[in-house]
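Asker: here's my sequence, what's the structure:
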Amino acid sequence: MSKPPQAPVSFHPERAILELGDGFYDPVRPAAFPAAILRFRNDRHAAAIGLDQLDDRAWIDHFARFTPLPGSLEAPLALRYHGHQFRVYNPDIGDGRGFLFAQLRDGTGRLLDLGTKGSGQTPWSRFGDGRLTLKGGVREVLATEMLEALGVDTSKSFSLVETGEALHRRDEPSPTRSSVLVRLSHGHIRIGTFQRVAQLRDEEAMRRLIAYVLRHFYGEEAEDPSDAAPRLLRHVVGATARLAAGYMAAGFVHGVLNSDNINVTGESFDYGPWRFAPTWDATFTAAYFDHGGLYAFGRQAEAIHWDVMQLAVSLRIVSAAEPLIAALDAFEVEYRAALRNALLWRLGRTPGDPDDGDALARALDTALAQSQVPIDRFFFDSFARDIPDSYGPAFDDVRALLARHAPRSARNDRYWHGDAPCALDITEVEAIWARIDQADDWSAFHAKIDAIRAMGAALADG
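Answerer: Reported below is the predicted structural model:
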């Protein structure tokens, strides 16, 4: 995603998704909500797309009542896709409680989507009510803010509006408050989008989809049809390997890495039962229903690679196998490179010899797993300086390898002189929600966002 602009940016509407044709989506109507109380607006990223000048009334009109943005889509579109859910293929999914509301370009010309969660029922809702709990919206805002601060490429929570309905859920006390969330993201094309087209055996639609992704998300034209699918897969392999590495360096567990939840741009999105792991525990899971640990902390790279393999399988309807296999085989190399870079970035160090970086990643994995030092505490204490002696001999190899990487700058930001790191443990998330739920007190929520952004600034400047 783009960084906040240094100069004013004008709004540049788009409707590129229409190039794909109506076989990829269904026009839908948003739900009519009984209330619209603005709880969060991301002016930092609104400025990047020329929408920061909207007053709150206009903001609610567009992002709770979904009056079209001028020049963009005339009606919301629920996108069609399939996907593997916990390795079981499901052809009966799609945008069931969200839709693509608008497309636009930022100040650098990148195509971006404004998509929703909790905006009402669609043809793909099945038995769902198409709504989002307010707690779910609060959790997604916090997750995306924290991941952005920790250097992970993620969708941005753009708007959160409370909608005045009482929702009933099996996994939290009910009735509970409702909301509608708007996400700003670099596209909504999932691996599951390709799986659906492959299942339909529609070669022409597959070529059109490949060309769309190459053109709008990777800046290439599909001039040679024989090479288009492998080129696309190479891009996705690199992007998703960086995503998996980013999760590890952030200590993050997505929870549901199904193929319909993997964006072909490699941007993280669609947050359900996420967690930040308190310690480096490969078996730590986020979803209570992930009984086998399929998407555990230490298995996320494996899970994402498996999903990308399903993209390769889908592309076989228009491509030979050999170049696709060659692209897939690069995932491990791409992942190792991305992991060492992500870890060094969080440690405030510059990349050096790749072999040293790989050795450091392995040593860190061993030391953090054996010591069970809190992840956020370790990176806070070790940023741009020697690992404290208090961490003991378990970190001797890490110390020696870290010495081969120069600090990228000094620890000048006031954040580094505080007593404790900014973390996002689930108990704090629950405490923030409890204050909202019991007293309509949003102060802890907004204070946490401020603290997360301060940490992000310190990491970026360091």
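
Asker: CA atoms for contacts and neighbours, from now on please.
Answerer: OK.

Asker: gap between Ser409 and Trp345?
Answerer: According to Cα to Cα, to the nearest Å, Ser409 and Trp345 sit 11 Å apart.

Asker: of the two, which one has the most company?
Answerer: Trp345 (22 against 14; other Cα atoms under 10 Å).

Asker: tell me the spacing between that one and Leu401.
Answerer: Distance of Trp345 to Leu401, given as Cα to Cα: 15 Å.

Asker: would you map the strands across the protein?
Answerer: 12-14, 25-27, 37-41, 77-79, 83-85, 88-90, 100-105, 111-117, 132-133, 156-167, 176-185, 252-253, 275-276 (DSSP state E).

Asker: ok, which of the ones you listed comes nearest Asp353?
Answerer: strand 252-253 (26.5 Å; Cα to Cα).

Asker: nearest to Thr144, out of the strands of the chain?
Answerer: Among the strands of the chain, strand 156-167 sits nearest to Thr144 (Cα to Cα), with 5.9 Å.

Asker: and the closest one, what's buried?
Answerer: For strand 156-167, a neighbour-count test (16 or more other Cα atoms under 10 Å) marks 156-165, 167 as buried.

Asker: now the residues you listed in CSV, please, with extra columns for distance to Arg234.
Answerer: What follows is the buried residues of strand 156-167, written out as CSV (distance: Cα to Cα, whole Å):
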residue, distance to Arg234
Lys156, 25
Ser157, 28
Phe158, 30
Ser159, 33
Leu160, 35
Val161, 38
Glu162, 41
Thr163, 42
Gly164, 45
Glu165, 45
Leu167, 43
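
Asker: for the residues you listed, which one is nearest Leu311?
Answerer: Lys156 (24.8 Å).

Asker: you'd agree that closest one is up against Ser185?
Answerer: Yes. Assessed by Cα atoms under 8 Å, Lys156 is found in contact with Ser185 at 6.3 Å.

Asker: so what's the closest residue to Asp129 other than its chain neighbours up against?
Answerer: For Asp129, ignoring the flanking residues on the chain, the nearest one in space by Cα to Cα, 6 or more residues apart in numbering is Gln121 at 6.1 Å. Going by Cα atoms under 8 Å, 6 or more residues apart in numbering, Gln121 touches 30-31, 96-98, 128-131.

Asker: next up, for comparison:
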Amino acid sequence: MPIAPAPSSYQPETPITALAEWLGDPVDAARFPETRVRFRNDRWAAAVGLSDLTDERWQAHFGRFEPLPDNLLRPLALRYHGHQFRVYNPEIGDGRGFLFAQMRDGAGRLLDLGTKGSGQTPWSRAGDGRLTLKGAVREILATEMLEALGVYTSKTFSVVETGEALWRGDEPSPTRSAVLTRLSHGHIRIGTFQRLLALDQRDEMDALVDYCLTRFPGPPPPDDAPAREQPAVRLMHLVVERLADLAASWMVAGFVHGVLNTDNMNISGESFDYGPWRFLPRWQPGFTAAYFDHAGLYAFGRQPEALHWNCAQLALALRLLADAPPLIAALERFGPLYTAALGRRWCWRLGVATKGPEADAELVAASERLLTRSEDPPDRFFHAHRGGRDAPAEIAALLADRDRADSSHAYWSDERPQTMVIEEVESLWQPIAEHDDWDPLTRKIAAIRRMGEAHGPAPVPSGHSPSG
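Answerer: Next up is the predicted model:
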């Protein structure tokens, strides 16, 4: 999980075109009244050879979506189905976004540039295909904070204000508009496989499995895994490993995604598509992010369960290619993998060495009891006790013979940690809304990246691709 990605030359490569006929629909971007660059992620632009673009060229590519050299000639709105709050919906797809370009980064990974708010597509239904500027700012904050906390997340690559007045039921309207471009390691979702199952498209499913194994590679399944040589089974093992780690990374970050539908689950294991997200103000398993999640289906403490359920839907889809027992065997690994990932990531954020799943699980449980009792925000807990310093007795006893991480970075001497609770999000938006003042947001991004430098690279499970 690179904190500062390695610079690279621009290396376009578009293998998605081999699947394009049945994977998506060619579309055109909306014509916006204006294109004003508001955010450009130059450190990740450098990783894909695009940091030298002038603002004028940046507007052309990420505001008007003129094709990048030797890349996709037209954007592709992807088709998929999905369970939305556990109700199957076959009428969805990229309704306000598209795949714009593909290229390799300095680590050799194939990455995608996709959009949000770029206009209507065949899958827009009654939507206008647009994004509010506040929604784009919220996605900047979510991705920057999660990246700094070691979560494998999409990156907010660009935000361009588009000059339209939008009406939304959950924001004061009319409100400003924007188009966002995100950098991701792929846009293939569990819902993509569900669609192929629903249409009984076995050949296409076989091609998609091959694409995912080639473009998002990982280690083979365990030696004792049944039918481990079958491509669909191999992919199932990789996705289980990735999503178990993703669930653990959200829990350690104190993050609530809010909408964990199967169309929001990326085969690459990335977190993406940030709508009603929240960071915890205190340790509360029942905390929800979406006001419409009345049953708490996607509450903070239920996120591992939700991702396990979503993996089960992938297993059902892959039954088109493989027998059930080996897919179930892969699915059954989720629990132990999640427990191990939670302990590994908890120790990383606390700045102590791991001691194995059982000892780490004991440390996590003791920490959770303390957090629940004290009602302190989790960010404060990890910052105050970094490397075991000032640890309460019940925690100190579990850290006695563990190595400690280097905590010499000046961040660890700050009076308080960086946080991103909803009140801070609103306070960062107000200067933009009222005075078009972007300085507080710029300063916050710099402070978050400084925190990421202090944490250093997160522990990456074997199921992730190199530098993933």
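
Asker: which among the buried residues of strand 156-167 of structure 1 gets closest to Ala198 of structure 1?
Answerer: Set against Ala198 of structure 1, the nearest of the buried residues of strand 156-167 of structure 1 by Cα to Cα is Lys156 (29.9 Å).

Asker: which two among the contacts of Gln121 of structure 1 are spaced furthest apart?
Answerer: Pro30 and Gly128 (14.8 Å).

Asker: now the residue nearest to Asp129 of structure 1: how far from Arg29 of structure 1?
Answerer: 8 Å.

Asker: count the neighbours of Ser427 of structure 2 for me.
Answerer: 12.

Asker: please say which position in structure 1 it maps to.
Answerer: Taking TM-score structural alignment, the alignment pairs Ser427 of structure 2 with Ala431 from structure 1.

Asker: do the same with Ile267 of structure 2
Answerer: By TM-score structural alignment, Ile267 of structure 2 lines up with Val264.

Asker: ok, Ala384 of structure 2 next?
Answerer: By TM-score structural alignment, Ala384 of structure 2 lines up with Asp381.

Asker: contacting residues around its match?
Answerer: Applying Cα under 8 Å, 6+ apart, the residues contacting Asp381 of structure 1 are 387-388.

Asker: quick one: it and Phe445 of structure 1, what's the gap?
Answerer: From Asp381 of structure 1 to Phe445 of structure 1 the distance is 26 Å (Cα to Cα).

Asker: swap in Pro230 of structure 1?
Answerer: 44 Å.

Asker: Tyr247 of structure 1 reaches Asp153, doesn't it?
Answerer: No. Taking contacts as Cα under 8 Å, Tyr247 of structure 1 lies outside contact range of Asp153: 9.6 Å.

Asker: so stretch 275-292 of structure 1 matches what in structure 2?
Answerer: The aligned range for stretch 275-292 of structure 1 in structure 2 is 278-295, by TM-score structural alignment.

Asker: what's the closest non-adjacent residue to the alignment partner in structure 1 of Leu350 of structure 2?
Answerer: Counting by TM-score structural alignment, Leu350 of structure 2 corresponds to Leu347 in structure 1. Distance criterion Cα to Cα, 6+ apart; nearest residue to Leu347 of structure 1, sequence neighbours excluded, is Phe383 at 4.5 Å.

Asker: residues contacting that neighbour?
Answerer: 346-349, 411.

Asker: how about 10 Å then?
Answerer: By Cα atoms under 10 Å, 6 or more residues apart in numbering, the residues touching Phe383 of structure 1 are 344-349, 407-411, 416, 459, 462.

Asker: which of the residues you listed sits closest to Val9 of structure 1?
Answerer: Proximity of these to Val9 of structure 1 (Cα to Cα) peaks at Leu459, which lies at 25.6 Å.

Asker: residues contacting the aligned partner of the closest one in structure 2?
Answerer: Aligned by TM-score structural alignment, Leu459 of structure 1 pairs with His455 of structure 2. By Cα under 10 Å, 6+ apart, the contact set of His455 of structure 2 is 3, 148-150, 348-351, 386, 405-407, 409, 411-412, 449.

Asker: for PyMOL, what selects the buried ones among those?
Answerer: Those of these that count as buried under 16+ other Cα under 10 Å are selected in PyMOL with:
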select buried, resi 3+148+149+150+348+349+350+351+386+405+411+412+449
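
Asker: so which of the contacts of His455 of structure 2 comes closest to Gly82 of structure 2?
Answerer: For the contacts of His455 of structure 2, the nearest to Gly82 of structure 2 is Gly150 (27.5 Å; Cα to Cα).
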